[in-house]
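Asker: Just a sequence and a predicted model for now, questions to come.
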Amino acid sequence: MTSVPVFANAKARGIVPEWSRLGYGNFALASSPLATQAAGGPADVVMLLGARVGMFTGTGPRSFIPPGAKVIQVDIEPEEIGRSRDVDVALAGDVRDTLRVMMDRARGRTFPDHAAWLDGLEQSKKMLRAMNDQPASRETPIHQSRVAREIADALAGDGIIVADGGETSIWMAEQAIVLNAGDWLSHGYLGCLGVGIPFAIAAKVAHPDRRVIAILGDGSAGLNIAEFDTAVRHKIPIVVVVNNDQGWGMIRHGQRTRYGSDRVVGAELGATRYDLVAEGFGAHAEFVTTASEIGPAIKRALASGKTACINVITDPDQPHMTSVAMAKGSLPEGEVELPYYGKKKLVPTA
């Protein structure tokens, strides 16, 4: 009715199908320079529908909401409205009921033409997904976006994707196209790692007729690896893909950017055979070291009808741009930045 695009956080992807012109699974696209240029400027009104204010919706430097935009906040909990930022219009109520009232009031009205903005957003969405196509085409070392693309293409919008890990979840979020609410499960930006296998098990139990693929970082895999036993014992046929870059990627790449390649501490892991671990629990197992084998391995795992683990050895030296961007910036003399924990003053020792 209004041609207003909808941007979703990790909990709401698929509420509006992402193959449609109005559905966007990455709300960072709202501040895309290409889209802003096409629209003739940034968004002037942003409506938060049941979305709690946080790092990307507050007032800080990472917020996608333009500083000059009017903000409408709809939430069923009145105390949440305006709790972390000032809002211009506060609507306390259930999102569904509120939208129904808005739709009723909108009928017969004329709304601005958003075609130019939507064109820019559509191009931004395509560019984000295709940004790493060239390095992803190589056979080895396997680029992480290739793994994510193979998973997205294998499901083709018909199945549930679970993403667990730091950089791993971001690689997957860029490639996934989510068509239905509940078809994307992840830990959100707070990064509560280790949820991948439990989420996948729960999704398959709730929807036994749906295909479920979970992608885990190798660090995340280690947190709940024994849940393969749970899935095997209860005959729950989920497919788990391990993005094995042999380290805590987001931490490692942040340290390399900030301190130098020779100062990585506590972020390296081995080329662990998670496939053999899963096989020991009775799962179908695949070990992949070349890119062209990812797709066939996924097909075999889905066809096995069993709990399955696909251990993919990926490039340990391929950072996601997010990790690099968060670690950049100059620091005053006598200060050090600990990734995710902020700036700390150096205390001289005797």
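Answerer: Thanks, I have the structure now. Nothing here was measured: the structure is a model prediction, and the numbers come from that model.
Asker: contacts and neighbour counts: CA atoms only from here.
Answerer: Noted.
Asker: in the stretch 1-150 of the chain, which spans are helices?
Answerer: 33-39, 95-106, 115-130, 133-136, 144-155 (DSSP state H, counting those that start in this stretch).
Asker: mind listing what residue 261 touches?
Answerer: By Cα atoms under 8 Å, 6 or more residues apart in numbering, the contact set of residue 261 is residue 255.
Asker: how about it, secondary structure?
Answerer: Put simply, residue 261 is coil when judged by DSSP: H, G, I helix; E, B strand; the rest coil.
Asker: what residue lies at the spatial centre of this structure?
Answerer: residue 173 (3.6 Å; Cα atoms, centre = their mean).
Asker: and the host helix or strand of it, what other elements does it pack with?
Answerer: In this structure, residue 173 sits in helix 167-175 according to DSSP states H and E. Helices and strands touching helix 167-175, by 3 or more Cα pairs under 8 Å, 6 or more residues apart in numbering; DSSP states H and E, are helix 115-130, helix 144-155, strand 160-164, strand 212-217.
Asker: May I see these arranged in CSV, with mean neighbour count and distance to residue 320 as well?
Answerer: CSV is the format used below for the helices and strands packed on helix 167-175 (neighbours: other Cα atoms under 10 Å; distance: least, Cα to Cα, whole Å):
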stretch, mean neighbour count, distance to residue 320
helix 115-130, 17, 13
helix 144-155, 22, 9
strand 160-164, 28, 15
strand 212-217, 28, 13
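Asker: TSV please, covering these and showing distance to residue 314.
Answerer: As requested, those are exported to TSV (distance: least, Cα to Cα, whole Å):
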stretch	distance to residue 314
helix 115-130	19
helix 144-155	6
strand 160-164	16
strand 212-217	10
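Asker: Let me know which of those is the nearest to residue 267.
Answerer: Closest to residue 267 of the helices and strands packed on helix 167-175, according to Cα to Cα: strand 212-217, at 12.8 Å.
Asker: picking that back up, CSV for the helices of the stretch 1-150 of the chain, including distance to residue 230?
Answerer: Listed next are the helices of the stretch 1-150 of the chain as CSV, based on distance: least, Cα to Cα, whole Å:
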stretch, distance to residue 230
helix 33-39, 46
helix 95-106, 37
helix 115-130, 34
helix 133-136, 34
helix 144-155, 23
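Asker: on that earlier part again, and the residue nearest to the centre of the chain, how far is that from residue 162?
Answerer: Going from residue 173 to residue 162 by Cα to Cα, to the nearest Å gives 10 Å.
Asker: Below is structure B, check it against A:
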Amino acid sequence: AWNELIKLAEEMKIPVVTTMMGLGAIPEDHPLSLGMIGMHGKIGANIAISECDALLGIGVRFDDRATGDLRYFAPKADIIHVDIDPVEIGKNVRVAVPVTADAKSALRAILKEAKSNAEIKPNKEWLQKIKELKKKFASKMDYDDIPIKPQRVIKEAMDVLDDDAIIASEVGQCQMWAAHFYDFKKPRTWISSGGLGTMGFGFPSAIGAKVARPESQVVNIAGDGSFLMNSQELATAVENDIPVVNCILNNRYLGMVKQWQDLFYDERRSATDLGQSPDFAELAESYGAYGVRITKPSEIAPGIEEALKSGKPAVLDIVIDPDEQVLPMVPAGGRLDKMIT
């Protein structure tokens, strides 16, 4: 239903935000796109949700990672909730207009009504505010630091990969860095474990995506902890000649848990230091895959390019700053408009 979504947004000049699982439904460089909302969403997107006076939710479940404190979620808005499953409607948020329908059918009906209603006019002040939010809170990604900043890894990947490349992710900081900083241009190019948040999900799902769409570039954005959950699938990828690229953001920690321990538990760390991790590049080579270790920002783009050219399953062991956190962040149970930055 992404074509209908974009047509409706353009016809009525409605700004669009997405949940993590909806990334790619609208190109993130579209003037009306504000990107992802939620715990690790874009600041501008979260502010827009908090200040809007009407909210059309298409196929979303309004989970707590997207909404934050429900008492302050879109407090000024009348919510129209469209979902094919009536059980989802009104389950988590107050709904002014419930619509049980297929997303595409509903969007087509709304678009038809919008085109026939001459009284609908764009809110120029709101659109100007959206433009200002995008500019004010644009992401910084061009870091030259050593150890490497993960934002720089995502930037280099975007510059190298095709717009229709499929990005899978493991779970943890790597997942949120990918979701927040990667500008998805096409639908169905983002595969990640939302809801359950299953560590080890990314690599096997990338293998499946490459089998389904062999003509597409497929890259798994991984953390060292999550990759270790299913690293043995290198054998599967090599045996079946499935050339997916794993970009491991290696900070030697279970990073997301460490971040919570540091922010909310006075830096009392427990069981998050991975100590002596394997050399992931050598591990890949031992399976017959392509492996390389990257320690400088200038090595990232050539590393990805060579991995793609190798025609083999590949692992890039990218050494990143162990103290870098996923920010901005809404604390658990916090308000979307009160983010840690």
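Answerer: On my side now, so go ahead. Here the structure is a predicted model, which is why all the values come from computation and not from measurement.
Asker: Tell me the counterpart of the residue nearest to the centre of structure 1 in structure 2.
Answerer: Structural alignment (TM-score structural alignment) places residue 173 of structure 1 against residue 179 in structure 2.
Asker: and what of residue 198 of structure 1?
Answerer: Under TM-score structural alignment, residue 198 of structure 1 pairs with residue 204 in structure 2.
Asker: my guess is its match contacts residue 232, does it?
Answerer: No - judged on Cα atoms under 8 Å, residue 204 of structure 2 makes no contact with residue 232 at a distance of 10.1 Å.
Asker: which one of these two has more residues nearby?
Answerer: Legend: neighbour count by other Cα atoms under 10 Å for residue 204 of structure 2 and residue 232, higher for residue 204 (20 against 14).
Asker: related to what we said a few turns ago, quick check: the helix holding residue 173 of structure 1 compared with structure 2, mean distance?
Answerer: Compared with structure 2 after the fit, helix 167-175 of structure 1 shows a mean deviation of 1.5 Å (mean Cα distance after the TM-score superposition for structure 1).
Asker: ok, residue 193 of structure 1 - how many residues close by?
Answerer: For residue 193 of structure 1, using other Cα under 10 Å, the count is 21.
Asker: how about the nearest residue to the aligned residue in structure 1 for residue 288 of structure 2, chain neighbours excluded?
Answerer: Residue 288 of structure 2 maps onto residue 282 in structure 1 when the alignment is built from TM-score structural alignment. Counting by Cα to Cα, 6 or more residues apart in numbering, residue 282 of structure 1 lies nearest to residue 232, which is 6.3 Å off, once chain neighbours are set aside.
Asker: List the buried residues in the one helix or strand that neighbour maps to.
Answerer: Taking DSSP H and E as the definition, one finds residue 232 of structure 1 inside helix 227-233. Neighbour-count burial for helix 227-233 of structure 1 flags 227-232 (criterion: 16 or more other Cα atoms under 10 Å).
Asker: Do a quick rundown of the strands in structure 2.
Answerer: 16-18, 33-36, 54-58, 78-83, 97-100, 166-169, 190-191, 218-223, 245-250, 290-294, 314-319 (DSSP state E).
Asker: out of these, nearest to residue 257 of structure 2?
Answerer: Ranking the strands of structure 2 by their distance to residue 257 of structure 2 (criterion: Cα to Cα) puts strand 218-223 first, at 12.3 Å.
Asker: quick check: angle from that closest one to helix 150-160?
Answerer: 180 degrees (axes from the mean of the first three to the mean of the last three Cα atoms, to 10 degrees).
Asker: so where is strand 218-223 of structure 2 in structure 1?
Answerer: The aligned range for strand 218-223 of structure 2 is 212-217, by TM-score structural alignment.
Asker: Quick one: average offset of that stretch versus structure 2, please.
Answerer: Mean deviation for stretch 212-217 of structure 1: 0.7 Å (mean Cα distance after the TM-score superposition for structure 1).
Asker: what's that stretch in contact with?
Answerer: 148, 151, 159-169, 172, 196-197, 200, 203-204, 238-245, 248.
Asker: neighbours around residue 105 of structure 2, how many?
Answerer: Residue 105 of structure 2 - counted by other Cα under 10 Å - has 12 other residues nearby.
Asker: now it: how far from residue 242 of structure 2?
Answerer: Residue 105 of structure 2 is 37 Å from residue 242 of structure 2, by Cα to Cα.
Asker: likewise residue 31 of structure 2?
Answerer: 37 Å.
Asker: What of residue 192 of structure 2?
Answerer: 19 Å.
Asker: wait, what's in contact with the residue nearest to the centre of structure 1?
Answerer: Applying Cα under 8 Å, 6+ apart, the residues contacting residue 173 of structure 1 are 25-26, 163.
Asker: conserved subset of the residues you listed in structure 2?
Answerer: With the contact criterion set to both residues aligned by TM-score structural alignment, their matches' Cα atoms under 8 Å, these that also touch in structure 2 are residue 26.
Asker: Residue 69 of structure 2: neighbouring residues, count only.
Answerer: Around residue 69 of structure 2 there are 16 residues (other Cα under 10 Å).
Asker: which position in structure 1 aligns with it?
Answerer: By TM-score structural alignment, residue 69 of structure 2 lines up with residue 61.
Asker: how close does that match sit to residue 329 of structure 1?
Answerer: Distance from residue 61 of structure 1 to residue 329 of structure 1, by Cα to Cα: 13 Å.
Asker: swap in residue 8 of structure 1?
Answerer: Separation of residue 8 of structure 1 from residue 329 of structure 1 (Cα to Cα): 29 Å.
Asker: higher neighbour count, these two?
Answerer: Neighbour count, other Cα under 10 Å: between residue 8 of structure 1 and residue 329, residue 8 has more, with 20 against 9.
Asker: Setting aside sequence neighbours, what's the nearest residue to the more buried one?
Answerer: Leaving aside its chain neighbours, residue 8 of structure 1 sits nearest to residue 25 (5.1 Å; criterion: Cα to Cα, 6+ apart).
Asker: Please consider this matter closed, and thank you.
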